[in-house]
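> Just the structure for this:
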Amino acid sequence: MDGLLVDTEPLWTIAENEAAARLGGRFTPEMKLAMIGHGIDTAVPIMVSMLGRPVSDEPATTEFLLRRSAELFREPGAVVAQPGALDLLGAVTAAGVSTALVSSSYRALVDAVVAVLGAHHFTVTVAGDEVARRKPFPDPYLAAIRLLGADPAACVVLEDSLTGAAAGIAAGCATVLVPSMPIAAADLPGQVAARVDSLHAVDLATLAGLVHRPDPARADSG
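Predicted coordinates for the structure are as follows:
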């Protein structure tokens, strides 16, 4: 969601800068890269550790980030769709393809974004506070797949972070990386099905070509 379908990373960055300042430090690009794609429960310990602060600072920092990000998300016009996102969602919806929005963000933030993108585009949504383990674990995608009644091999995951891509791959889905931040070629997982620069480069034919389709002749032969 964040960074892939909507350009909310600048909003998160505002909250993260403010959180770091509250801890007497400075939020850096290195922190952003380390935290992106994580749920807030795993992102905050990364920030606190990189700032050299004690673990005891984590609960208050988590509370601040949740409250501040929710405020920013609710500001009129703050949540903006990424280039190509609405076109792709429209095409997928028109084709009748089941779609899940799977995010590490908590439900309150997911609902704010869905209201902007249009709830009719998503068959199901899974938020970060609704699973036991968040990305990079496969649990969020596996939960969505169960809700869809789908086979992981017939699903394509679109992700903007290495953390999210790891979750999609671990769930057994063909995974396309659309980076929202620069990622070195050496850091790309070998199992990524494709890497593209924008959602404009993704269409239904591309997605269909990535999924596993059983051989009907083999199925008929028993």
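> going forward, measure contacts between C-alpha atoms and count neighbours the same way
Noted.
> wait, is T175 part of a strand?
Yes. Residue state for T175 (DSSP: H, G, I helix; E, B strand; the rest coil) corresponds to a strand.
> Tell me which helix or strand the closest residue to it other than its chain neighbours sits in.
Leaving aside its sequence neighbours, T175 sits nearest to V157 (C-alpha to C-alpha, 6 or more residues apart in numbering; 4.6 Å). Counting by DSSP states H and E, the element that carries V157 is strand 156-159.
> Summarise which helices and strands the next helix or strand after that strand is packed against.
Taking DSSP H and E as the definition, the helix or strand that follows strand 156-159 towards the C-terminus is helix 162-170. Counting contacts by 3 or more C-alpha pairs under 8 Å, 6 or more residues apart in numbering; DSSP states H and E, the secondary-structure elements packed against helix 162-170 are helix 139-148, strand 156-159, strand 174-177.
> what's the angle between helix 162-170 and helix 139-148?
50 degrees (axes from the mean of the first three to the mean of the last three C-alpha atoms, to 10 degrees).
> how far does helix 162-170 sit from the chain's center?
Between the mean C-alpha point of helix 162-170 and the mean C-alpha point of its chain there is a distance of 9 Å (C-alpha atoms, centre = their mean, to the nearest Å).
> And the helices and strands packed on helix 162-170: which comes nearest F122?
Between F122 and those, the shortest separation by C-alpha to C-alpha is 10.7 Å, and it involves helix 139-148.
> residues of that closest one that come out buried?
Judged by neighbour count using 16 or more other C-alpha atoms under 10 Å, the buried positions of helix 139-148 are D139, P140, Y141, L142, A143, A144, I145.
> this one as well, want them side by side:
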Amino acid sequence: MSVELRAVLFDMDGTLVDTEGMWWDACAAVAAELGLELTDAETGHVLGRPVEHVAAHLLRRAPSSPSSSDTADTTDARLAEVGGWLIEAFAERIAEGVTPLPGAIRLLDDLRAADMPVALVSASPRQIVDTVLRTIGAERFALVVAAEDTVRAKPLPDPYLKAAANLGVAPAECVAVEDSPTGLAAAHSAGCRVLAVSGGMTVPDDVLIMDSLERVDLPLLRRLIEGRTSIG
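Okay, the predicted model is just below:
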């Protein structure tokens, strides 16, 4: 039985807007405050991850990280504190302006003109998402799922499952557009078809990799949902 494309679900950071460098810089600044140097080996713990995950990762590495004898309340308070630092550092950077990635606005507008429902599915907190939406336009999205909207975050499927359910469509009727292994894993495990806009990743055979959104259009997304991943 053929499947029809009924919605397109977009990651935000690194997919629609060029903010991953800002997020990395914010994490590096907070790491330095904790006496750490952030390295490329930690990319998987930083990019595409929710604030809580990054805060926990930094605290595990920090020389002054809580010991096993600390109470759970103390540990939770420290996680919340470092998470707040991360959000503040990131917010300061994106407040200076964000740049949509090539092809992003054109694709969003084409989908809107075709009455194709579009959702934003981000691991960033709502505060960050709302700031970015002032640049790319909240009106371009029928639904926004931010970090606070699900208990479990990417790479688990919950954010994509919530987006599909709230749009009233099945995950298999959605194409998710992602740029990180973490987001790709979340979308794929949710049952979405996935288009990756970043090279250098090992992906399942049914995931299409493109070098940018400039060559992505609605006909291509429809071919992808049908299981035809060729760009020809």
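> quick check: the strand holding V157 of the first structure aligns to which part of the second structure?
For strand 156-159 of the first structure, the aligned range in the second structure is residues 175-178, judged by TM-score structural alignment.
> Next: stretch 8-23 of the first structure.
With the alignment judged by TM-score structural alignment, the segment of the second structure matched to stretch 8-23 of the first structure spans residues 19-34.
> quick one: the strands in the second structure?
Listed in chain order, the strands of the second structure (DSSP state E) span residues 7-10, 118-121, 143-145, 174-178, 193-196, 208-209.
> List the buried residues in the top helix by length along the first structure.
Here the longest helix in the first structure is taken by residue count, with DSSP state H as the criterion, and it is helix 58-73. Counting neighbours by 16+ other C-alpha under 10 Å, one finds that the buried residues in helix 58-73 of the first structure are E58, T61, T62, F64, L65, L66, R68, S69, A70, L72, F73.
> tell me the average deviation of that helix from the second structure after fitting.
Between helix 58-73 of the first structure and its aligned partner residues in the second structure, the average distance after superposition works out to 1.7 Å, using mean C-alpha distance after the TM-score superposition for the first structure.
> That helix corresponds to what range in the second structure?
For helix 58-73 of the first structure, the aligned range in the second structure is residues 79-94, judged by TM-score structural alignment.
> so where is stretch 147-162 of the second structure in the first structure?
The counterpart of stretch 147-162 of the second structure in the first structure, counting by TM-score structural alignment, spans residues 128-143.
> hey, where'd the helices end up in the second structure?
Listed in chain order (using DSSP H), the helices of the second structure are 20-33, 43-46, 51-61, 72-94, 104-113, 126-136, 158-167, 181-190, 218-225.
> so what secondary structure elements neighbour the longest one?
Helix 72-94 of the second structure sits against helix 20-33, helix 51-61, helix 126-136, with contacts defined as 3+ C-alpha pairs under 8 Å, 6+ apart.
> Which residues are in contact with the residue mapped onto A170 of the first structure from the second structure?
A170 of the first structure maps onto S189 in the second structure when the alignment is built from TM-score structural alignment. Residues in contact with S189 of the second structure, defined by C-alpha atoms under 8 Å, 6 or more residues apart in numbering, are L156, P157.
> Please report how far S189 of the second structure lies from L133 of the second structure.
27 Å (C-alpha to C-alpha, to the nearest Å).
> One more: R222 of the second structure?
Computed as C-alpha to C-alpha, the R222 of the second structure to L133 of the second structure distance reads 26 Å.
> Same question for G84 of the second structure.
G84 of the second structure is 21 Å from L133 of the second structure, by C-alpha to C-alpha.
> A95 of the first structure - how many residues pack around it?
10 (other C-alpha atoms under 10 Å).
> Translate it into the numbering of the second structure.
For A95 of the first structure, the aligned residue in the second structure is A114 (criterion: TM-score structural alignment).
> P102 of the second structure contacts R215, doesn't it?
No. Under the criterion of C-alpha atoms under 8 Å, P102 of the second structure is not in contact with R215, lying 9.7 Å apart.
> and those two? which has more neighbours close in?
More crowded of P102 of the second structure and R215, by other C-alpha under 10 Å: P102, with 16 against 12.
> Not counting sequence-adjacent ones, nearest residue to R152 of the second structure?
The spatial neighbour of R152 of the second structure that comes closest, neighbours along the chain excluded (C-alpha to C-alpha, 6+ apart), is D158 at 6.1 Å.
> try L147 of the first structure
What sits nearest to L147 of the first structure in space, not counting adjacent residues and going by C-alpha to C-alpha, 6+ apart, is V124, at 7.1 Å.
> repeat for I105 of the second structure
Nearest to I105 of the second structure is I136, by C-alpha to C-alpha, 6+ apart, at 7.1 Å.
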